[in-house]
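Undergrad: this is the structure alone, sequence omitted:
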């Protein structure tokens, strides 16, 4: 008699999850409710919580994640892997060369004279040393302490050098979300100016090409109320405080940004978030793209 089939041979192979293409921009929850009529909102929240919703290959857990036209959404058959989270940051990608994190507001990128340990660099140094005591991390670019969102660290001098040297060509998309004061007269446009830093560490904007470095910012209003606007900002250049200064130039400073003209702080933080980052891996040549959830405090200002 033939032997009894092993449990592995009896296991049913599930077909791959169907992919749903986004036809118009919307929040993830609204999209899933429309696409999955057999599931209620609580069912969908469970899928999100368990890491079973994937957007363009990246697990998304926030119901208010903003979808863009052309993105692909799928529902995993099984629970996704647990996220690698620390106080102040979450690791969204890691290989032998790079680490990509989602940094919370209030966390420094690197140490200062007065703060040595509450930094992304310190946390990630401890993370890699737990795997290999000789391991190090290297900062590729920075975010202001009060700006949240995506950052890249290298795990070798070579990866850092290659990525920094090719940054302007390697980065395919660098998109921020900004909550600004007031309603923009022109809902979208481009700002060009030359930026320079004063001795007081304040960035000034000028139309004189002899006064600083060229900065180019593209912006588009996504949502607005009578008092605030949610603005998508794409950087063509990456100068220090570029978005903050350019929003001030428009007459609509970022909320909470007293340094650059803000008069209100309705969310108790700077209204700036590094939302999307797409770049070419400096070692493997792979195209990497990451998109974070819209901060809840941002979405709360524009909820219906």
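TA: Thanks, I have it. The structure presented is a predicted model; accordingly, all values stated were derived computationally and were not measured.
Undergrad: could you use CA atoms for every contact and neighbour count after this?
TA: OK.
Undergrad: can you tell me the closest non-neighbouring residue to residue 88?
TA: Take residue 88 and drop its neighbours on the chain: the residue closest to it by Cα to Cα, 6 or more residues apart in numbering is residue 104, 5.2 Å away.
Undergrad: tell me which residues of whatever helix or strand residue 223 lives in are tucked away?
TA: According to DSSP states H and E, residue 223 maps onto strand 213-224. Under the neighbour-count criterion of 16 or more other Cα atoms under 10 Å, strand 213-224 has 213, 214, 215, 216, 217, 218, 219, 220, 221, 223, 224 buried.
Undergrad: between those residues, which is closest to residue 176?
TA: Of all the buried residues of strand 213-224, residue 219 has the smallest distance to residue 176: 9.4 Å, by Cα to Cα.
Undergrad: list the contacts for that closest one?
TA: Residues near residue 219 by Cα atoms under 8 Å, 6 or more residues apart in numbering: 188, 189, 190, 231, 232, 233, 234.
Undergrad: contact partners for residue 162?
TA: Here residue 162 is in contact with residue 282 (criterion: Cα under 8 Å, 6+ apart).
Undergrad: next one: residue 268
TA: Residue 268 neighbours (Cα under 8 Å, 6+ apart): residue 256.
Undergrad: with residue 63 instead?
TA: Residue 63 makes contacts with 27, 28, 29, 45, 48, as judged by Cα under 8 Å, 6+ apart.
Undergrad: can you check residue 81 too?
TA: With Cα under 8 Å, 6+ apart, residue 81 has these contacts: residue 51.
Undergrad: before we go on, here's another structure to hold up against the first:
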């Protein structure tokens, strides 16, 4: 299975790691025509990525089998202009980002407001004015993490029309109020949305959409619990509603029962997404780091 291993971008060099060593010595060996200061500058400017993730630390430890990519200055500059997100993976068919909390996925009421869609669109057009992107799914404004875009309408439709089969695994991390007693569990209910756009849950079929959420306790203290959450279905506000239902609302989620906001944001992060690639049929897993503040609050 592929994990965050990016396709070679235009004007870049890629190298496979065959022995364990630190990043700077690796680069100095591969870029032996460049001076040491030049290589260090390339690293500092964010032109180097390891398995699709940007790395600037000189002593970053490389593992056998990883892939190092060195972007041209022009391509790196193009990516650095993006705000509120990081590119995790890109090829001819899809682009995967790590969205920051506070950034809308798309469709802002204020047309001047930046969204993940507008930022990715601008990045793509900067490389090729004829290219477009299409959003495949959404994250709430205050939820961070993995978000997938398609580079053609055909790919978008293929993913959306077959989402339940092609999205093999969707893992979130949630910081919730209180000490969740169960080590793991499943919440199953039917969700309906009111006219005021609040989703409510019913234990029996009320004509709404069936929603199934699995959770596993990662760590906790008396005030907060860090949960790994797996979605069997992907309904609007599903995790937020189900956490309120079990009596442990997501922190910062005033709409669904939270009375505290220790993170100054919603305590929900889309940690990983595993999909069947819409063109190659390869199973690919895209992962992002859990925000350190989530982990620290549950220590």
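TA: Arrived safely, thanks for sending. Computed from a prediction, not measured in an experiment: that's the story for all the values here.
Undergrad: rewinding a little: look up how far residue 294 of structure 1 lies from the residue nearest to residue 88 of structure 1.
TA: 12 Å (Cα to Cα, to the nearest Å).
Undergrad: matching residues in structure 2 for the strand holding residue 223 of structure 1?
TA: Residues 209-220 of structure 2 are the counterpart of strand 213-224 of structure 1, counting by TM-score structural alignment.
Undergrad: distance from the strand holding residue 223 of structure 1 to structure 2 after superposition?
TA: Superposing on structure 2 and averaging over aligned pairs (mean Cα distance after the TM-score superposition for structure 1), strand 213-224 of structure 1 comes out at 0.4 Å.
Undergrad: counterpart of residue 173 of structure 2 in structure 1?
TA: Counting by TM-score structural alignment, the partner of residue 173 of structure 2 is residue 177.
Undergrad: so which residues of the stretch 151-300 of structure 1 form strands?
TA: Using DSSP state E, counting those that start in this stretch, the strands of the stretch 151-300 of structure 1 run over 171-181, 188-197, 203-206, 213-224, 228-235, 272-280, 287-291.
Undergrad: next: the stretch 1-150 of structure 1.
TA: Counting by DSSP E, counting those that start in this stretch, the strands of the stretch 1-150 of structure 1 are 19-21, 26-27, 53-55, 58-59, 66-67, 72-75, 84-86, 89-94, 98-103, 138-139, 148-154.
Undergrad: most tightly packed of those?
TA: strand 148-154 (a mean of 24; mean count of other Cα atoms under 10 Å).
Undergrad: could you check the angle strand 89-94 makes with that strand?
TA: Counting by axes from the mean of the first three to the mean of the last three Cα atoms, to 10 degrees, strand 148-154 of structure 1 lies at 50 degrees to strand 89-94.
Undergrad: packing partners for strand 148-154 of structure 1?
TA: Applying 3 or more Cα pairs under 8 Å, 6 or more residues apart in numbering; DSSP states H and E, one finds that strand 148-154 of structure 1 contacts strand 98-103, strand 138-139, strand 272-280.
Undergrad: before we move on, the earlier item: need the buried ones from the contacts of residue 219 of structure 1 selected in PyMOL.
TA: To isolate the buried subset of the contacts of residue 219 of structure 1 in PyMOL, counting by 16+ other Cα under 10 Å, use the following:
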select buried, resi 231+232+233+234
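Undergrad: of all the contacts of residue 219 of structure 1, which comes closest to residue 100 of structure 1?
TA: Distances from residue 100 of structure 1 to these, taken by Cα to Cα, are shortest for residue 234, at 19.1 Å.
Undergrad: grab the nearest non-local neighbour of the closest one.
TA: With Cα to Cα, 6+ apart, the residue lying closest to residue 234 of structure 1 is residue 175, at 4.5 Å.
Undergrad: pull the number of nearby residues for the one you found.
TA: Neighbours of residue 175 of structure 1 under the rule other Cα atoms under 10 Å: 21.
Undergrad: returning to what we had before: turn the contacts of residue 219 of structure 1 into a markdown table, columns for distance to residue 121 of structure 1.
TA: Listed next are the contacts of residue 219 of structure 1 as a markdown table, based on distance: Cα to Cα, whole Å:
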| residue | distance to residue 121 of structure 1 |
| --- | --- |
| 188 | 35 |
| 189 | 35 |
| 190 | 33 |
| 231 | 29 |
| 232 | 27 |
| 233 | 26 |
| 234 | 26 |
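Undergrad: identify the residue of structure 2 aligned to residue 204 of structure 1.
TA: Checking TM-score structural alignment: residue 204 of structure 1 goes with residue 200.
Undergrad: I'd guessed its match sits against residue 206; true?
TA: No - look at residue 200 of structure 2 against residue 206 with Cα atoms under 8 Å: they stay out of range, at 10.9 Å.
Undergrad: of those two, who's got more company?
TA: Between residue 200 of structure 2 and residue 206, residue 200 has the larger neighbour count (other Cα under 10 Å), namely 19 against 13.
Undergrad: enumerate every residue touching the more buried one.
TA: So residue 200 of structure 2 contacts 191, 192, 193, 194, 241 (Cα under 8 Å, 6+ apart).
Undergrad: what about it, distance to residue 94 of structure 2?
TA: 34 Å.
Undergrad: and what of residue 251 of structure 2?
TA: To residue 94 of structure 2, residue 251 of structure 2 is 32 Å away according to Cα to Cα.
Undergrad: what's the counterpart of residue 278 of structure 2 in structure 1?
TA: In structure 1, residue 278 of structure 2 lands on residue 282 (TM-score structural alignment).
Undergrad: quick one: that match from residue 166 of structure 1, how far?
TA: Remark: distance between residue 282 of structure 1 and residue 166 of structure 1 (Cα to Cα) = 8 Å.
Undergrad: and those two? which has more neighbours close in?
TA: Relative neighbour count places residue 282 above the other of residue 282 of structure 1 and residue 166, with 22 against 12, counting by other Cα under 10 Å.
Undergrad: what sits against the more buried one?
TA: Contacts of residue 282 of structure 1 (Cα under 8 Å, 6+ apart): 159, 162, 163, 170.
Undergrad: does the first one touch residue 96 like I think?
TA: What it means is residue 159 of structure 1. No - if you go by Cα under 8 Å, residue 159 of structure 1 and residue 96 don't touch, sitting 9.9 Å apart.
Undergrad: the more surrounded of these two?
TA: More neighbours surround residue 159 than the other of residue 159 of structure 1 and residue 96, with 20 against 10 (other Cα under 10 Å).
Undergrad: tell me the contacts of whichever residue in structure 2 pairs up with the more buried one?
TA: Superposed on structure 2 with TM-score structural alignment, residue 159 of structure 1 falls opposite residue 155. Applying Cα under 8 Å, 6+ apart to residue 155 of structure 2 gives the contacts 93, 94, 278, 279.
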